[in-house]
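Visitor: Sequence and predicted structure, then a few things I'm wondering about:
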Amino acid sequence: MITLDLSLPDTRYPIHIGRDLLDDANLILPHLPQRKVAIVTNTTVAPLYLARLQGALEAAGVAVLPIVLPDGEAYKTWDTLNLIFDALLSSRAERKTTLIALGGGVIGDMTGFAAACYQRGAPFIQVPTTLLAQVDSSVGGKTAINHPKGKNMIGAFYQPRAVIADMTLLDTLPQRELSAGLAEVIKYGLLGDADFLAWLEANMARLVARDHDALAHAVRRSCEMKADIVAQDEKESGVRALLNLGHTFGHAIEAGLGFGAWLHGEAVGAGMMLAAALSHELGWIDAAALARTERLIAAAGLPTRAPDLGVDAWLEHMSHDKKVESGRLRFVLLKALGQAAIVDDVAPEALQRVLAGPYIRRDTAY
């Protein structure tokens, strides 16, 4: 097992990465202010892993309240969030009852937001079951639900007490979900680590084949990079926005097609391709770098072409992005492979050429 520490001005917590961690209650017990927890999961994950985690905790003397939600991005809503509150209130859960998120990014985001709100703040722990959640959404304290007009627009910054990333949980992950997680891994190489990017190019086949050692390295490096950035800028007032590479386009895809039509990582994959294309359009990366980006995204099993939303719809959806400042769109673009920058002065003509260019497909199927 590898343990990383994320240290912030007001808190510090461990990120445990390894095999068969789900059965080790000792990774959770030190972070419980009382021996009562609520495990929030969904209808897909519960049959696979709920009994194991619940059994390990109950054997250690912890009372467990299971809360099983419907599965999918389409349920990342107020109504579903209220199911968590209903269960907590019905069981008379106290402020010191710890919420444990057992699931992917949707479960992690909603559980964290519920914890931030319940009695003005209950502790929570992340046990991510998808690659995307292990490398990105479980670390850093971003919690939220979606609104029909925009993804993650209603939420809070609220840090977990611990993150437990068990590589063996990825064995049951559908291949499409694994590829979606690899989008966030690729993001870290593109935005700030050229050596890691080269490692990904050399080892993508191992990652796609679920080699545990390769996955552990990818999770570790991704978490190291995210922890470093979050430590510098917890509330995303500056450098943390770099973590949104591909997300301005990606969130527009998700909203434009309807949340859940494409997985988040699929939308980010196509979004990173558009960000690279816009970087090339502006003369910052050359055609070879653009092609190299496309090969890596494709090797991960991700789409390299975005759906044709229409330029007006693209602009409308992007105008609701959280990075919009004073009415101006802000993009995370590539100055070079392994070096990203936040840009708010993109010429409209350059953006429109990209949105009408070869990285837009003429249908929405995937």
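Guide: Ah, there it is. Here the structure is a predicted model, which means the values were calculated and not measured. Numbering: from 1, shown residues only.
Visitor: C-alpha from now on. contacts and neighbour counts both.
Guide: Fine.
Visitor: Can you point out the buried residues in the helix or strand harbouring residue 256?
Guide: Taking DSSP states H and E as the definition, residue 256 sits inside helix 247-257. Neighbour counts using 16 or more other Cα atoms under 10 Å place 247, 248, 249, 250, 251, 252, 253, 254, 255, 256 of helix 247-257 among the buried residues.
Visitor: Next: stretch 214-221.
Guide: Buried-residue list, stretch 214-221, by 16+ other Cα under 10 Å: 214, 215, 216, 218, 219, 220, 221.
Visitor: Residue 142 versus the closest residue to residue 148 other than its chain neighbours, what's the distance?
Guide: Computed as Cα to Cα, 6 or more residues apart in numbering, the closest residue to residue 148 that is not its neighbour in sequence is residue 255, at 7.2 Å. Distance, residue 255 to residue 142, by Cα to Cα, to the nearest Å: 19 Å.
Visitor: And residue 41, by the same measure?
Guide: For residue 41 relative to residue 142 (Cα to Cα), the value is 18 Å.
Visitor: Presented hereafter is structure B, for comparison with structure A:
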Amino acid sequence: MNQNSPTTLDVTLGARSYPVWIGRGLLADAARWRERLRGRHVLVISNTTVAPLYLDRVTRGLEGLKWASFLIEDGEAHKSFANVERALAALAELGATRDACVIALGGGVVGDLAGFSAACWMRGIDFIQMPTTLLSMVDSSVGGKTGVNLPAGKNLVGAFHQPRAVVADIDTLATLPDREYRAGLAEVIKGAAIGDEPFFAWLETHADALAARDDNAVVEAIARKLRYKAGVVARDETEQGERALLNLGHTFGHALETAGNYTMLLHGEGVAIGMLLAARLSERLEMSSAADTARLQRLLETVGLPVAIPPGMDAQQLLALMRLDKKNTAGTLRLILWRGIGKAEIVAGVGEDDVLATLQAAIAG
């Protein structure tokens, strides 16, 4: 693998499409991604952890353009309206016109905030995703979901705004802490659990290689997950139906993240625990078997992901937070559950008693 031969996917949305490049040396390969820039103004949004490592690789490719950088602190707590306002002020100071571009250099927090800021500036300008974490490479960088958090819950404010390109340079994974790398594997597993049982079996076989960050296994896992996601997004861009399946585990997981003030769990860790809770609820509702739940738990544990609700969390509080989920309709819970591995479905009107019992049983251990 080299920077001249990345794995390339196309996300097609009607008459629109954009490329996704996966490989080594891509941040420095400006000849590839600079063609996606239409104007002369560029704002690179990153964070204080990523910028010292990779910002120079990107800005060297912006020679001849008028560019600036805007940094936020690292962490979910900084995906806030205050930082959106600061990002928009940076665009104003740059003199950004309607053909300007925002580059998101970082993980999911940076990508969400940068994309939302780009969607807001002059009612929508271009942005390019340059994800630097496994989690953002396999999930948030593709599909156009952007957003910010409120104290009441995660991603309650946002917009659908598709990127012009996604540049997934796996060199950045070398500096990713083990915990954050494992959190990314949760989203890989989630895609297989939703609708691709053969991929799930592949993950079981290659779990050790993925845990060891083997290049070929990592690129294959990213590509397979994104091919699945791109197909779903193409069929349901604004989440009116099928795309909601991509939220398997998210209603539980977001409640866990919020209850922990966005500091106790990484997003992928919340998704891992949430997926398992969704599987246990499915089992309680006699939709799936204990064998499927056990198979999911075994894979999560094999790659080093948490499977238990953190100590000190309260089932009633978690249920209250779940009521705020964006998928809910008419005041009733609407969850993504499954009928076994690769067979997720949207289930409306889920009884709160069953959800509460599932949470209580998990907390009791």
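Guide: Looks like it came in fine. Keep in mind that what you see is a predicted model, and the values were worked out from it rather than measured.
Visitor: so which of the buried residues of stretch 214-221 of structure 1 comes closest to residue 154 of structure 1?
Guide: Closest approach to residue 154 of structure 1 among those (Cα to Cα): residue 219, at 27.3 Å.
Visitor: thought that closest one was touching residue 135?
Guide: Yes. If you go by Cα atoms under 8 Å, residue 219 of structure 1 and residue 135 touch, sitting 5.2 Å apart.
Visitor: what sits in contact with each of the two?
Guide: residue 185 (Cα atoms under 8 Å, 6 or more residues apart in numbering).
Visitor: Can you find the partner of residue 158 of structure 2 in structure 1?
Guide: Matched across to structure 1, residue 158 of structure 2 falls on residue 155, judged by TM-score structural alignment.
Visitor: cool, and residue 202 of structure 2?
Guide: Residue 202 of structure 2 maps onto residue 199 in structure 1, by TM-score structural alignment.
Visitor: Could you check how many residues crowd around its match?
Guide: 13 (other Cα atoms under 10 Å).
Visitor: likewise residue 316 of structure 1?
Guide: 13.
Visitor: where's it, which helix or strand?
Guide: helix 311-318.
Visitor: quick revisit: could you single out the nearest of the buried residues of stretch 214-221 of structure 1 to residue 6 of structure 1?
Guide: Closest approach to residue 6 of structure 1 among the buried residues of stretch 214-221 of structure 1 (Cα to Cα): residue 220, at 12.3 Å.
Visitor: just checking, what residue in structure 2 corresponds to that closest one?
Guide: Using TM-score structural alignment, residue 220 of structure 1 sits opposite residue 223 in structure 2.
Visitor: Now do the contacts for the aligned partner of residue 143 of structure 1 in structure 2.
Guide: Matched by TM-score structural alignment, residue 143 of structure 1 corresponds to residue 146 in structure 2. Residues in contact with residue 146 of structure 2 (Cα under 8 Å, 6+ apart) are 111, 112, 113, 114, 115, 116, 158, 159, 160, 161.
Visitor: Would you map the helices across the stretch 101-250 of structure 2?
Guide: Secondary structure of the stretch 101-250 of structure 2 (DSSP state H, counting those that start in this stretch): helices located at 108-120, 134-135, 178-195, 197-211, 215-235, 250-259.
Visitor: Need the winner for burial among those helices.
Guide: helix 108-120 (a mean of 28; mean count of other Cα atoms under 10 Å).
Visitor: and that one, what does it pack onto?
Guide: strand 41-47, helix 81-94, strand 101-106, strand 126-131, strand 145-150, strand 153-160 (3 or more Cα pairs under 8 Å, 6 or more residues apart in numbering; DSSP states H and E).
Visitor: okay if I get the ones you listed as JSON lines plus distance to residue 31 of structure 2?
Guide: Shown next, in JSON lines, are those (distance: least, Cα to Cα, whole Å):
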{"stretch": "strand 41-47", "distance to residue 31 of structure 2": "16"}
{"stretch": "helix 81-94", "distance to residue 31 of structure 2": "24"}
{"stretch": "strand 101-106", "distance to residue 31 of structure 2": "15"}
{"stretch": "strand 126-131", "distance to residue 31 of structure 2": "14"}
{"stretch": "strand 145-150", "distance to residue 31 of structure 2": "27"}
{"stretch": "strand 153-160", "distance to residue 31 of structure 2": "28"}
